[in-house]
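**Q** 3D, please:
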Amino acid sequence: MSPRETTFDRAAVLGAAVEIVRGKGWDALTARAVADRLASSVAPVYSTFGSMEALQRAILEEARARLHESTTVAYTPDAFLNIGVGIVVFAREEGQLFAALFHTRHHHADIVEGVFASILERMKADPVLKQLPGRSLDRLLHYLGLYTLGLAASIVYGRTADRSTEAIVALMRNAGNMTIFGELSGLAEIGGPDYEREWARVLRDKNIVLPTKENP
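**A** Reported below is the predicted structural model:
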């Protein structure tokens, strides 16, 4: 009589799968790799999740939960700034999970969309940001989101020398200040009612004269 195979619950299988991705990346995730980490057959993978697709989704949801937790840390007194800093810090600490969530061609785009939808709701609850019109919040989320993911990727792939939290805070604060100033001043809305006037004021205040086009 053969010995009875050890049973594993969803948490055990998910934990093993997450550790594989954390250590070796998304491409290393296979049913066989999970089974080897559990020292079992592949049966627990399919008996607990039904398919690798379902397991992959659970991993991405776990990555999203850990990302959210990182954005709730009080790196600074500014809750909105902490969201951006938290995303970059998460990328620094969990590069493979970050890459799996944002850079992998998986079939669960709704999870990533949910990340940004959640951030937008937090922006709407911010005592300062909630005073801005919806189109301004959308632009802030779009432009700062691009900057944040770009900075995070540069840290993950070793293109940023100073990876300290202090440096991340400074970079994110500068980007936020410039982008929010653009919204408040009207510079962010190209063709808007304040765009030309505000540019003229800034150039005048800084004594900057733009070259004029010469007639052909």
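**Q** contacts and neighbour counts: CA atoms only from here.
**A** OK.
**Q** and residue 107, which of the three is it?
**A** Recorded secondary structure, residue 107: coil (DSSP: H, G, I helix; E, B strand; the rest coil).
**Q** That one: what's it in contact with?
**A** Residues counted as contacts of residue 107 (Cα atoms under 8 Å, 6 or more residues apart in numbering): none.
**Q** To compare with the earlier structure, here is another sequence to fold:
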Amino acid sequence: MPKQWVARETVLDAALSILREKGEAALSARAVAEAAGCSVQPIYSLFDDMTGLVAELYDHARAWVAAYNLDHAHDGANLFESNGFSHLRLAKTETNLFRFLYLSPHMRPRGFEELFQSVALDGVVECIQDLGHLSAEAAHELYLNMIVYTHGMAAMIACGARFTEQELHERIDRSFRAFVRQVRERGDEV
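**A** Prediction:
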């Protein structure tokens, strides 16, 4: 039987679709092949096995989330707020994807700085500098603290917590102000 040719992107998109709809447990070579409109042979040719596919799917899903964040970059009062609420919305509306990316063994930062580098959006540190009248270093530290804090709330949402939008906004605003006070007390103002 001749080899089928299917684009790598087609297979990754099919796997992402399954992941978003049904979760990681639903990923199998047969399910992905069916969604991609091919046999399982191209999956093994392109990715060696399902472990290889899932590894590439992780990066593919992260790219999808990066585009999602850009699509929602103006949903808040500023880029920083939009970024935080985008993460919370992702946990609520794309729970399977959120769990795969952020609540699984696939995410393996070797420290907080590596975590920061993997999730921080361009322009947010500068936005925080302007909002809090902070140095670049203080804004970076504040952003990292907010990433950790916001992710905690997002994880609770992905696990079924039902916070109101008002509760989330108030909690985020209070934590931002507390982190600004903290860096100012250390003398990290501009």
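**Q** Translate residue 85 of structure 2 into the numbering of structure 1.
**A** In structure 1, residue 85 of structure 2 lines up with residue 85, judged by TM-score structural alignment.
**Q** no wait, residue 13 of structure 2
**A** Under TM-score structural alignment, residue 13 of structure 2 pairs with residue 15 in structure 1.
**Q** Run through the neighbouring helices and strands of the helix or strand where that match lies.
**A** When elements are assigned from DSSP states H and E, residue 15 of structure 1 belongs to helix 10-24. When contacts are defined as 3 or more Cα pairs under 8 Å, 6 or more residues apart in numbering; DSSP states H and E, helix 10-24 of structure 1 packs onto helix 31-38, helix 43-49, helix 52-71, helix 95-102.
**Q** where does the counterpart of residue 183 of structure 1 in structure 2 land in three-state SS?
**A** Counting by TM-score structural alignment, residue 183 of structure 1 corresponds to residue 183 in structure 2. Judged by three-state DSSP, the three-state class of residue 183 of structure 2 is helix.
**Q** Distance check, the closest residue in space to residue 183 of structure 2 that isn't next to it in sequence against residue 186 of structure 2.
**A** The shortest distance from residue 183 of structure 2 to any non-neighbouring residue, by Cα to Cα, 6 or more residues apart in numbering, is to residue 138 (6.1 Å). The gap separating residue 138 of structure 2 from residue 186 of structure 2 is 9 Å, by Cα to Cα, to the nearest Å.
**Q** which residues sit in contact with residue 97 of structure 2?
**A** By Cα under 8 Å, 6+ apart, residue 97 of structure 2 lies in contact with 19-20, 23, 61.
**Q** sorry, that was for residue 111 of structure 1
**A** 60-61, 64.
**Q** Which one (most neighbours) among the residues you listed?
**A** residue 60 (21 neighbours; other Cα atoms under 10 Å).
**Q** Spatially central residue for structure 2, please.
**A** In structure 2, the residue lying closest to the centroid (Cα atoms, centre = their mean) is residue 65, at 5.5 Å.
**Q** what residue of structure 1 matches up with that one?
**A** Under the alignment (TM-score structural alignment), residue 65 of structure 2 maps onto residue 67.
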